[in-house]
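Student: Provide a 3D model corresponding to the input given below.
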Amino acid sequence: MKRQKRDKLTRAHAKGYQAGISGRSKENCPFQATVARSEWLGGWREALTDRQAGLIAR
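Tutor: Below you'll find the predicted structure:
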């Protein structure tokens, strides 16, 4: 049985989260489309909040 791909917005959010965890700048967002960019930035912001709260070990 084939695995379903995650939709693009879910992937954008996950990639933004990973970028935030690794400490990359939000200026490095690879998406140009407004909706995908918004999801990426949402993931990035979530990761920063998690880092500041001490949920992520550096």
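
Student: drop to CA atoms for contacts and neighbour counts, all remaining ones
Tutor: OK.

Student: Contacts only, for the residue nearest the centre of the chain.
Tutor: Per CA atoms, centre = their mean, the C-alpha nearest to the average position across the chain is that of G16, at 1.7 Å. Neighbour list for G16: 29, 39-44 [criterion: CA atoms under 8 Å, 6 or more residues apart in numbering].

Student: run this one through as well so I can compare:
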Amino acid sequence: MKRQKRDKLGRAHSNGYQAGLGGKAKEQCPYQNLEAKSEWLGGWREAITDRNMGLYK
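Tutor: Sure thing, here's the model as predicted:
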């Protein structure tokens, strides 16, 4: 059971990261669940930071 939960949250983080790299706004988060939304936003913030540091264009 725990593995499935971790996989979903990991996927949410990855999806948020991809969204951030793609230039999407954080308001476009597709998740309603608080944990998943938090992970998505964490990934999104990480991607925005990486883009601002010049790691991705």
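
Student: circling back to that earlier point, kindly reformat the contacts of G16 of structure 1 as TSV containing distance to G20 of structure 1 and neighbour count.
Tutor: Formatted as TSV, those follow (distance: CA to CA, whole Å; neighbours: other CA atoms under 10 Å):
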residue	distance to G20 of structure 1	neighbour count
C29	11	18
E39	13	22
W40	10	28
L41	9	23
G42	10	18
G43	7	24
W44	5	28
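
Student: and these, which of them are in helices?
Tutor: 39-44 (DSSP state H).

Student: and which of these is nearest to S25 of structure 1?
Tutor: Distance to S25 of structure 1 across the ones in helices among the contacts of G16 of structure 1 (CA to CA) is lowest for W44, with 8.9 Å.
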